[in-house]
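1. missing the sequence, but the structure's below:
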């Protein structure tokens, strides 16, 4: 029997919906725990850390924007990212639903620990890709993808590695650990 504050840290693969029902591949294909629900979302095209809990109050504290829970993403973008784009992301980006809060952003390298994505991203022969680490406290719909596109660098791959103090660590793709 799970205690009232159990959390599952799940490494969500690409193409999986953050729900337990429906005709598309979803969490029920990976998690066989009763009364656990996602604390926040990670869209079907994104990978990495998803938190699930069996505690409604904790779920609210993790997912509600008013708690400013910082989320960290590794983002592969199309093109050689510029300092100007990084500066724009750091100051906030105007999207159709308003200005985003400033993000913490840095250019990084392809992480050597990262698994291969299935299917692989679309690569263009004459267009390089870049990697950035981006930290935000908001959670607007597809926010990171919209932010990078707004500064001229569309997201090709998006991996969440951290939510607050919870880290993806070395959890294997498609597996979860109880915290």
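-> Structure's in. What do you need? Not measured: the values here are computed from a predicted model. Numbers count the residues shown, from 1 in each chain.

2. Could you use CA atoms for every contact and neighbour count after this?
-> Will do.

3. residue nearest the centroid of this structure?
-> Centroid-nearest residue in the chain: residue 160, 3.2 Å away (criterion: CA atoms, centre = their mean).

4. Tell me where this structure has strands.
-> Using DSSP state E, the strands of the chain run over residues 7-12, 37-38, 47-53, 71-78, 94-95, 98-99, 104-108, 129-136, 155-163, 166-167, 176-178.

5. Take this one as well and set it beside the first:
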């Protein structure tokens, strides 16, 4: 069984090919030359961070299937300064167009000092931003972004830091290592 951890850079698709776009976009094949492994779950093109790849179908299902409630932790830079009431909304679950989310674990954190993003996030001098550490146990399409927007604090930068016990610690963007 092969399982690897990959630090997906911003702008990279969570797949090995991109037949849909007439414009060449970066894919996993630009970074990983290891036959037989496939992503266990997805990260949007504009999100960064931990992506697990494996050749084990059972493990892939356990990671990707929300029924297993595997914790996924994100470092989220949001627009504005969320207060305790906003954090409590996230902790209690947020109503989205496709129904309520499960409760999340969330805390304000200091700037985590991550690698620079290319391209950089938009910065507006008149609007402050803040970092959150947010853990969910489901994985709907663009869920974290939709959750922060629903409570009035749109996501500026989203980095998945961990999935279960696997973490990004000391793994540079565009790099991978065995799990």
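-> Right, received. Where do you want to start? In this text the structure is predicted, and so the values were computed from the model without any measurement.

6. And the TM-score between them?
-> After superposition, the two chains reach a TM-score (TM-score structural alignment, normalised by the length of structure 1) of 0.96; 174 aligned residues with a CA RMSD of 0.6 Å.

7. still on that earlier bit, is it possible to get JSON lines of the strands of structure 1 that adds distance to residue 63 of structure 1?
-> Rendered in JSON lines, the data for these read as follows (distance: least, CA to CA, whole Å):
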{"stretch": "strand 7-12", "distance to residue 63 of structure 1": "13"}
{"stretch": "strand 37-38", "distance to residue 63 of structure 1": "9"}
{"stretch": "strand 47-53", "distance to residue 63 of structure 1": "9"}
{"stretch": "strand 71-78", "distance to residue 63 of structure 1": "10"}
{"stretch": "strand 94-95", "distance to residue 63 of structure 1": "21"}
{"stretch": "strand 98-99", "distance to residue 63 of structure 1": "20"}
{"stretch": "strand 104-108", "distance to residue 63 of structure 1": "19"}
{"stretch": "strand 129-136", "distance to residue 63 of structure 1": "13"}
{"stretch": "strand 155-163", "distance to residue 63 of structure 1": "10"}
{"stretch": "strand 166-167", "distance to residue 63 of structure 1": "13"}
{"stretch": "strand 176-178", "distance to residue 63 of structure 1": "18"}
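
8. out of these, which comes closest to residue 29 of structure 1?
-> Residue 29 of structure 1 sits nearest to strand 7-12 of all these, at 11.0 Å, using CA to CA.

9. so the closest one corresponds to what in structure 2?
-> Using TM-score structural alignment, strand 7-12 of structure 1 lines up with residues 3-8 of structure 2.

10. Could you check the matching stretch and say which residues are buried?
-> Going by neighbour count (16 or more other CA atoms under 10 Å), the buried part of stretch 3-8 of structure 2 is 3, 4, 5, 6, 7, 8.

11. Verify the stated contact: the fourth one with residue 175.
-> Yes - counting by CA atoms under 8 Å, residue 6 of structure 2 does reach residue 175; the two are 5.9 Å apart.

12. What is the neighbour count of residue 121 of structure 2?
-> By other CA atoms under 10 Å, 11 other residues sit near residue 121 of structure 2.

13. aligned partner of it in structure 1?
-> So, by TM-score structural alignment, residue 121 of structure 2 is matched to residue 121.

14. who's in contact with its match?
-> Residue 121 of structure 1 sits next to 156, 157 when contact means CA atoms under 8 Å, 6 or more residues apart in numbering.

15. measure it to residue 43 of structure 1 for me?
-> Residue 121 of structure 1 sits at a distance of 16 Å from residue 43 of structure 1 (criterion: CA to CA, to the nearest Å).

16. Would you mind listing the residues in contact with the residue located most distally from the centre of structure 2?
-> When each C-alpha in structure 2 is compared with the mean C-alpha position (CA atoms, centre = their mean), residue 126 comes out farthest, at 26.9 Å. Contact analysis of residue 126 of structure 2 by CA under 8 Å, 6+ apart lists nothing.

17. how near is it to residue 166 of structure 2?
-> 37 Å.

18. now swap in residue 121 of structure 2 and tell me
-> Between residue 121 of structure 2 and residue 166 of structure 2 the computed distance is 26 Å (CA to CA).

19. Equivalent analysis for residue 131 of structure 2, please.
-> As for residue 131 of structure 2, its distance to residue 166 of structure 2 is 21 Å (criterion: CA to CA).

20. next one: residue 86 of structure 2
-> Distance of residue 86 of structure 2 to residue 166 of structure 2, computed by CA to CA: 28 Å.

21. Next: residue 84 of structure 2.
-> For residue 84 of structure 2 relative to residue 166 of structure 2 (CA to CA), the value is 29 Å.

22. Please say which of these two ends up with more neighbours.
-> More crowded of residue 84 of structure 2 and residue 166, by other CA under 10 Å: residue 166, with 15 against 11.

23. Name the nearest residue to the counterpart of that one in structure 1, sequence neighbours excluded.
-> Using TM-score structural alignment, the equivalent of residue 166 of structure 2 in structure 1 is residue 166. Spatially, and ignoring its direct neighbours in sequence, residue 166 of structure 1 is nearest to residue 9 (7.8 Å; CA to CA, 6 or more residues apart in numbering).
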